[in-house]
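Student: heads up, no residue letters with this:
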């Protein structure tokens, strides 16, 4: 009974025959799988590193090419705008030069006629001036001579009048004395002979009367001479008036001379203006040559742009190929991970079986020692113990390899990623794809848990229900992808229409039309001057001083005609952007300045 209980029918081939073919086949299979796993892992790592380096190189090349392409596009647009403005300036300057040449010819002809007339008048006035100077000199000499004669005659007359006056005084005194004598004589006559006295008195009276008549004649002669002197004085006054009129004419001649000098100065100014216009014509020729150079540069830049576009397309195709290869390698890695999980499950099953066999062997060894089994069973037992140790070592190596793979995979997954802020919609293709992949991952995890729970007889066998479920999920995912592509197309159309409407609203309310050049550069066209633009570089933000934008972050291009050259853009940028750190106030101030500097009636302003 004890013998029959000790050697009952075993439940595993390891008990019946330790050197059975199942053990060797399992060892060979494990070794081959381990070798294949190592080879595939090494190949995958090599290919993965190669593809990663290639992808990084392509991404760097693509990024540099895209930056160069964006820079070339912005520079091309800027050069094109400058070329248009230079052409407009050249056309205006040629028109101004033509009009100035016509005006110069007209002014030259008019100046020649005026110069001839002035020379003729100048000769006439010089002749008149000489004649007047001669007449004035003669009249002045005659007046001096007559004045001297009049002064001497007047002095003689005044002396004679004084003498006569003194003589009249003396005669009056003599007459008074005579009256006294007459009164005395009358008194004497009363006493003596009155007749003799009367005769003497009559003689004396007659002599006095004759003397008085002579004085009256002389007085008449003096009055006649005075009248002659008065007429001469009147003639002298007339000559003085003529002299004053001659002086007025001389002053007019001096004024005409001043006008002639002013005309000469204007002639010099016009000559200098003609020289300036010749210089401007030279500058126009230089601008024409510069325009031709800019056109050649523009053509060269357009050729470079087309070449850059072609390189960009080629890099995109290379990037797509590398992404496809990367996705294939990821799918191969996922397959290898599933195979690794299957091997781990098999290893766990083998561990459980080994533990079970070890327990059975312990039981068998105890039973055999009790019953005194021979040397052959002891050798078999030693072989089984060695086989178990080798299995333990292989399991330990497999565990270390799997933990190393997991650690490397987690370290690759947990690499620090440069954080970037991306503007996206809530319902975009990326988030939808993420939701679908999460759903698939959760379903695959559930399936993995189910497969772990179920013991499969053959590792290559897949249940039909699992295959059908995966097919249904794949069809559902494809249907979702089709629906999402349709929805994405509708969203793109809606987004483009809404973006255009949004741009129109911004242009209507804020007064700027926005054009995106790249992710960090944009152009803003003011409402009140379509020929100008503002180029903003948002990459200039966040500098070392903590500014929103620096002085090179905003570039303004205004036309040089129509009064817009009076807009002080540099002062606005210095005040609002650099000092106040308020770019929005700068844009509003610039719009107000452009509205104020625009010509009256252009934007419907009420100038009244």
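Tutor: That came through fine. Given the structure is predicted, the values throughout are model-derived calculations rather than measurements.

Student: for the rest of this, base every contact and every neighbour count on C-alpha atoms.
Tutor: Fine.

Student: secondary structure element for residue 514?
Tutor: In the assignment (DSSP states H and E), residue 514 maps to strand 512-516.

Student: what is that strand packed up against?
Tutor: Strand 512-516 sits against helix 464-509, strand 521-526, with contacts defined as 3 or more C-alpha pairs under 8 Å, 6 or more residues apart in numbering; DSSP states H and E.

Student: off-centre distance for the longest one?
Tutor: I take that to be helix 464-509. 40 Å (C-alpha atoms, centre = their mean, to the nearest Å).

Student: quick one, it and strand 521-526 angle?
Tutor: 40 degrees (axes from the mean of the first three to the mean of the last three C-alpha atoms, to 10 degrees).

Student: and whichever strand or helix holds residue 182, what does it pack against?
Tutor: Element membership of residue 182, judged by DSSP H and E, is helix 21-191. Other elements packing on helix 21-191 under the criterion 3+ C-alpha pairs under 8 Å, 6+ apart are helix 194-371.

Student: what's the helix it packs on packed up against?
Tutor: Applying 3+ C-alpha pairs under 8 Å, 6+ apart, we find helix 194-371 packed against helix 2-6, helix 13-16, helix 21-191, helix 375-413.

Student: residue 269: which of those is closest?
Tutor: Nearest to residue 269, of all the helices and strands packed on helix 194-371, is helix 21-191, at 11.2 Å by C-alpha to C-alpha.

Student: dropping in the other structure now:
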């Protein structure tokens, strides 16, 4: 086999040339890459620097705006404090706020009365000044004139009316107001009496139903008790407050002397020896129940008519007025 070394050598040279060309091309490309990377890095660095400067400027602006907003917040807080105090005092802007209120309310009435009173006093004061000035002029012109507060046309002395009409009107208005106040207080007093009467009647009914005694309040702080099981109307007990008015009661009298004597043992045992009026009343109730034929029923009490029916006929129970 024959090998042509010339051709091979030629091919080797060609390959080496191609290799050199490729290496040069690679070096050129690498150089271009380096140049590109350096250029891009510079451009990117420049952009980052610019962005950093922009961000720093933005931060500076935000800090300035933040400081400005803090100042505005302080101003608004002060304004809110001022407005809250104004609202607390009842102040408002009449141009933008409309206050609704009842046309006929107590505050408006009081304000109207005071305003009318003030106007009346001002008018009265002016009338008095005018009248006083007239009197001084008359006295200066007629020093011998005697002034009298009279309207008698037959008087030989010169008469001068020194009481202004406005003073009379003011007094008349004041009198009318006082009359209205008295009427209002009388109306309130009547209502209170009605309420008190109803409550007192309710109280007496409760005492009669629960404790079995009719309660009558007498003069000088005395109280008369009559049991629903009493056989006669005058079988009652009278109590009074102690001397020091400490709320304790003392048995002082009764409606019937013989009836009181019949209770000597109970009085001695419970009141004198033990000082317990409640126990005395309870014991008396039990004793009366045992003596009556009606037993525990006792006598019914009609609180509307104020009478007790049952034992001993009808007993009058005066209602509270």
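Tutor: Nice, thanks for sending it over. Not measured: the values here are computed from a predicted model.

Student: could I get the TM-score for this pair?
Tutor: Here the superposed chains carry a TM-score of 0.35, computed using TM-score structural alignment, normalised by the length of the second structure; 144 aligned residues with a C-alpha RMSD of 4.2 Å.

Student: give the buried residues for the strand holding residue 514 of the first structure.
Tutor: 512, 513, 514 (16 or more other C-alpha atoms under 10 Å).

Student: surely the last one meets residue 524?
Tutor: Yes. When contacts are counted by C-alpha atoms under 8 Å, residue 514 of the first structure is listed as touching residue 524 (4.6 Å).

Student: circling back: give me whichever of the helices and strands packed on strand 512-516 of the first structure is most buried.
Tutor: Across those, the average number of neighbours (mean count of other C-alpha atoms under 10 Å) peaks for strand 521-526, which reaches a mean of 19.

Student: and the next element down the chain from that one?
Tutor: Next along from strand 521-526 of the first structure, by DSSP H and E: strand 533-537.

Student: in that next one, what's buried?
Tutor: 533, 534, 535, 536, 537.

Student: which two from those residues end up farthest apart in space?
Tutor: Greatest spacing in those, by C-alpha to C-alpha: 533 and 537 (13.2 Å).

Student: okay, now residue 165 of the second structure: neighbour count?
Tutor: 14 (other C-alpha atoms under 10 Å).

Student: please report how far it lies from residue 116 of the second structure.
Tutor: According to C-alpha to C-alpha, to the nearest Å, residue 165 of the second structure stands 16 Å off from residue 116 of the second structure.

Student: go on, residue 37 of the second structure?
Tutor: In this view, residue 37 of the second structure and residue 116 of the second structure are 98 Å apart by C-alpha to C-alpha.

Student: likewise for residue 20 of the second structure?
Tutor: 123 Å.

Student: could you do residue 79 of the second structure as well?
Tutor: 38 Å.

Student: residue 300 of the second structure too?
Tutor: Distance from residue 300 of the second structure to residue 116 of the second structure, by C-alpha to C-alpha: 61 Å.

Student: what's the answer for residue 67 of the second structure, then?
Tutor: Residue 67 of the second structure is 57 Å from residue 116 of the second structure, by C-alpha to C-alpha.

Student: ditto for residue 166 of the second structure
Tutor: For residue 166 of the second structure, the distance to residue 116 of the second structure - C-alpha to C-alpha - is 12 Å.

Student: the more surrounded of these two?
Tutor: residue 166 (18 against 14).

Student: I'd assumed residue 122 was in contact with that one.
Tutor: No. Taking contacts as C-alpha under 8 Å, residue 166 of the second structure lies outside contact range of residue 122: 9.5 Å.

Student: what's the offset of stretch 22-34 of the first structure from the middle of its chain?
Tutor: For stretch 22-34 of the first structure, the distance to the chain centre is 75 Å (C-alpha atoms, centre = their mean).

Student: after the lengthiest helix in the second structure comes which helix or strand?
Tutor: Selection of the longest helix in the second structure by residue count, based on DSSP state H, yields helix 5-88. Sequence-wise, the next helix or strand downstream of helix 5-88 of the second structure (DSSP H and E) is helix 106-141.

Student: that following helix - contacts with which helices or strands?
Tutor: Helices and strands touching helix 106-141 of the second structure, by 3+ C-alpha pairs under 8 Å, 6+ apart, are helix 165-211.

Student: just want the angle from the helix it packs on to helix 106-141.
Tutor: Using the same axes, to 10 degrees, helix 165-211 of the second structure lies at 140 degrees relative to helix 106-141.

Student: give me the residues contacting the helix or strand following helix 165-211 of the second structure.
Tutor: Scanning forward in sequence from helix 165-211 of the second structure by DSSP H and E, the next helix or strand is strand 213-217. The contact list for strand 213-217 of the second structure (C-alpha atoms under 8 Å, 6 or more residues apart in numbering) reads 204, 207, 208, 223, 224, 225, 226, 227, 228, 317.
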